[in-house]
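Participant: Build me a model from this:
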Amino acid sequence: MSRKLFGTDGVRGRANTYPMTAEMALRLGAAAGRYFRRDGGSAHRVVIGKDTRLSGYMLENALTAGLTSTGMNVLLLGPVPTPAVGFLTRSMRADLGVMISASHNPHHDNGIKFFGPDGFKLSDEAEAEIEAILEGEIAPAQPQNIGRAKRIEDGRGRYQEFVKTTFPAGLRLDGLKVVIDCANGAAYKAAPEVLWELGAEVIPVGVSPNGTNINDRCGSTHTQTAAEAVVAHGAHVGISLDGDADRVMILDQNGQVADGDQIMALLAARWAEEGRLNGGTLVATVMSNLGLERFLSARGLRLERTAVGDRYVVEAMRRGGFNLGGEQSGHIVMTDFATTGDGLIAGLQFLAEMARTEKPASELVRNFETVPQLLKNVRYGADKQPLSVDSVKARIAEAEARLNGLGRVLIRKSGTEPLIRVMAECEDEALLLQEVEGIVAAVEAAV
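Facilitator: A predicted model of the protein is given here:
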């Protein structure tokens, strides 16, 4: 059963435009409620969190209406990070968790992500079944069985207390000056408070959300803001989250950025030394740098690659019994602690290494030499299928032949935006640029 509405990370689009309308959110809530009430039992429960987008109010109310119409009792968490929804779904014994967020996208976008009762994101198969229910008549609950809605005032506090338990008990952050950029998003209260409670001197950035400034020139997709704060305040390290705080970038004391690959390399090596890296394996996507693979191989460790999307990383981790994975973009998944990527927990693990080793951040963020990598995006219309055009396929095959043995080519559709992502890696930067630009030109001609 294929999916049409769901992408790689839930349903996503421009607010007040299909599919991110109040009407669709209401029907989607009702379909999800009906899917999770198939056993006909009572006392079904769903938790709903959101980030700080203005459209979150609209979608939260519509989802609540749809869910309660099928008999689900709704617990409203307010603004909390995406990983908090995964944690609280399981902690509060809910049947379903919902996060309203478009992650790192601008404020005018929004999205709806679903979590199962185990706190993990729903599988492709479950999402396809919800779509099938959505396309038909959704049976409402009897009047006496309509659900209730209740606001949970301490959801963020529960999550913060849990997050602190993931930091080594014998360590503190005393003496560390930390810039934390919350992207004016979901962690704008939680992240600074956790760091302060663990002893850090906190310099908060991006903690004044107004509904439209989420990810606006701040956060993990615009690290310049945090970098400038690190240098200006003489901070020891910077932690830059995205709008829903499920991804992170680390900045050293000079403002230099370490992406998810470098963070995963540090943690994998450390965990392997301690005998904590299950199966001697790190799970990452096809986007991760070839340098990471070489770094792991030199230590007798293995890199298992998946399709792009942290959900696919998590699925591979669960299948193989692995406990560390993530994406170059900053999703770091540690299933010993969380069911999804958690930028704050990943940041704390990095800070724990700083406290344990007493090394500056600059020594911990450069774990391997990256192979030159170039990524370019080409936007296309919804009615176009550029990767099916013969001239595009021929140009991709030509690039693969030229890079054979020297690097690799990866061409894919974005799962969240109408973009073709053209990526290649190669030690020869001139050849790399030539081949990427050649494929981009072919795709542009096709669209």
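Participant: contacts, neighbours, all on C-alpha from now
Facilitator: OK.
Participant: Confirm Gly41 sits in a helix?
Facilitator: No - looking at Gly41 with DSSP: H, G, I helix; E, B strand; the rest coil, it is coil, so not inside a helix.
Participant: can you tell me which residues contact it?
Facilitator: Contacts for Gly41 (C-alpha atoms under 8 Å, 6 or more residues apart in numbering) come out as none.
Participant: go with 10 Å
Facilitator: Gly41 is in contact with Gly71, counting by C-alpha atoms under 10 Å, 6 or more residues apart in numbering.
Participant: Now the second one, please; I'll put the structures next to each other:
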Amino acid sequence: MGRYFGTDGFRGEANVGLTADHAYTVGRFLGWYYGELKRQKGDTSAPRVVIGKDTRRSSYMFEYSLVGGLVASGADAYLLHVTTTPSVAYVTRVDEFDCGVMITASHNPFYDNGIKLLNGNGEKMDEKTIGLVEDYIDGNLTAFGKKWDSIPFATKDSIGCTVDYVSGRNRYVGYLISLGLYSFKGMKVGLDCANGASWNIAKSVFDALGATTYVINDEPNGTNINNNAGSTHIEGLQKFVVEKGLDIGFAYDGDADRCLCVDEKGNVVNGDHILYVYGKYMKDKGELVNNTVVTTVMSNFGLYKAFDEAGIDYAKTAVGDKYVYEYMTENNCVIGGEQSGHIIFSKYATTGDGIMTSIKMMEVMLARKKKMSELCSPLTIYPQVLENIRVTDKTAAQNDPDVVAKVNAVADELGNTGRILVRESGTEPVVRVMVEAEDKETCRNYVESVIRVIKEKGFAAK
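Facilitator: From the prediction side, this is the model:
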């Protein structure tokens, strides 16, 4: 974790943890840094940075602040306006921008916001460059072999300009439509846009592919993003699908880089279901490269049992789609993701893409001529209990011999009927204890037994 940027960008309450000054400073650095990289190679052209934002009230403030910093440092800023995170990644890569910026706090409430940085390949920015951004924010920047007490402003015709680039977003919509291998005609589809970035994209894609599309939470007002809506509040879509008699429903988060589904019976289809359904579909078609699906340590035990039965290998990474993508690129894997609905199809995208995930799930339904409930039926999701305990020292608590012994004992007792996972929070003084087993009571008893040892050893914070 960096000083400001976590695994998913610089995030905080607008004008409290993340201010307009922060955004301006980030813009100043990016405009100067990418210009300097060009100058080092003898290229005097202005760096090009593409920017998207979600529907939060504060997103305009951060957009204007970023643009001010970028053009003051000599970069040209291209504005996609309200759009999704994966669209920024797509445009950055395809149109060869120096970098991309998405202004969003994803599934967080409206009063939070964030800045996600993408490299020229549309991938999440590397840690070295993030570190330089943070150094500049702290006034302690060393780059290109020297220490910079300040970075120069652009002057005269070197000052950057702002370009309306809504055409880039429109081409991304066209790209999504092109991924539809089957007509959706005759399919009744529900979409929950979370009053977020997908509100003006998702329906147009499904309509173009022939679906009869029903949409909820597509009236953003700046303060209702994710408010009892979208993938974090999927109960609304569950009710909607059943009441309308729909074939399938898809729910997105605020920036639409994740997707959860609701089957025709109103059951939630989470990221683990999606990985199973599409992973098996790819294996059956002979397209599952390395016969491997990439998951995180938080994927359900039932998913791994279903993969074993289907003869599919799997990898487990740390929590975060960033780590999933890194593993996928290093090991040439084609599908991976998180239980929360970040699903990455590396042949088509460099990030999780909620709308793309929807299209891919429709593809399996239409190719197999099966309902979503039928496709998910071989996968049994095991009950799970997760408890957080605040501690004085996360590392010491996890590595204590008695705690380790208890965790190992629980793992031995569960055997192949469940699993235990103990991990520390990346942002809080908290240890998370999670158990999955065949019934909830067993989960709870094992979790409590581990927490009891942590407390007995004196690690619980008062």
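Participant: Just give the TM-score of the two.
Facilitator: After superposition, the two chains reach a TM-score (TM-score structural alignment, normalised by the length of the first structure) of 0.92; 439 aligned residues with a C-alpha RMSD of 2.2 Å.
Participant: Report how many residues lie close to Glu274 of the first structure.
Facilitator: Other residues near Glu274 of the first structure come to 9 when the count uses other C-alpha atoms under 10 Å.
Participant: Under the alignment, what does it map to in the second structure?
Facilitator: Under the alignment (TM-score structural alignment), Glu274 of the first structure pairs with Lys285 of the second structure.
Participant: in the first structure, what residues pair with stretch 231-242 of the second structure?
Facilitator: Under TM-score structural alignment, the match for stretch 231-242 of the second structure is residues 220-231.
Participant: Show me what Pro81 of the first structure aligns to in the second structure.
Facilitator: Aligned partner of Pro81 of the first structure by TM-score structural alignment: Thr84.
Participant: Let me fix that, I meant to ask about Leu59 of the first structure.
Facilitator: In the second structure, Leu59 of the first structure lands on Phe62 (TM-score structural alignment).
Participant: helix or strand for that match, which one?
Facilitator: For Phe62 of the second structure, the host element (DSSP states H and E) is helix 57-72.
Participant: Return the mean post-superposition distance for that helix against the first structure.
Facilitator: Mean deviation of helix 57-72 of the second structure relative to the first structure after superposition (mean C-alpha distance after the TM-score superposition for the first structure): 1.0 Å.
Participant: Now do that helix: which elements does it pack against?
Facilitator: helix 20-40, strand 48-53, strand 76-82, strand 99-103, strand 112-118, strand 162-164 (3 or more C-alpha pairs under 10 Å, 6 or more residues apart in numbering; DSSP states H and E).
Participant: quick one: which of these is nearest Asp439 of the second structure?
Facilitator: Closest of those to Asp439 of the second structure is strand 112-118, at 36.9 Å (criterion: C-alpha to C-alpha).
Participant: Let me know the angle separating that closest one from helix 20-40.
Facilitator: 10 degrees (axes from the mean of the first three to the mean of the last three C-alpha atoms, to 10 degrees).
Participant: Now do the buried residues in strand 112-118 of the second structure.
Facilitator: Buried residues in strand 112-118 of the second structure, counted by 16 or more other C-alpha atoms under 10 Å: Asp112, Asn113, Gly114, Ile115, Lys116, Leu117, Leu118.
Participant: Check stretch 212-219 of the second structure too.
Facilitator: Result for stretch 212-219 of the second structure [16+ other C-alpha under 10 Å]: buried residues Thr212, Thr213, Tyr214, Val215, Ile216, Asn217, Asp218.
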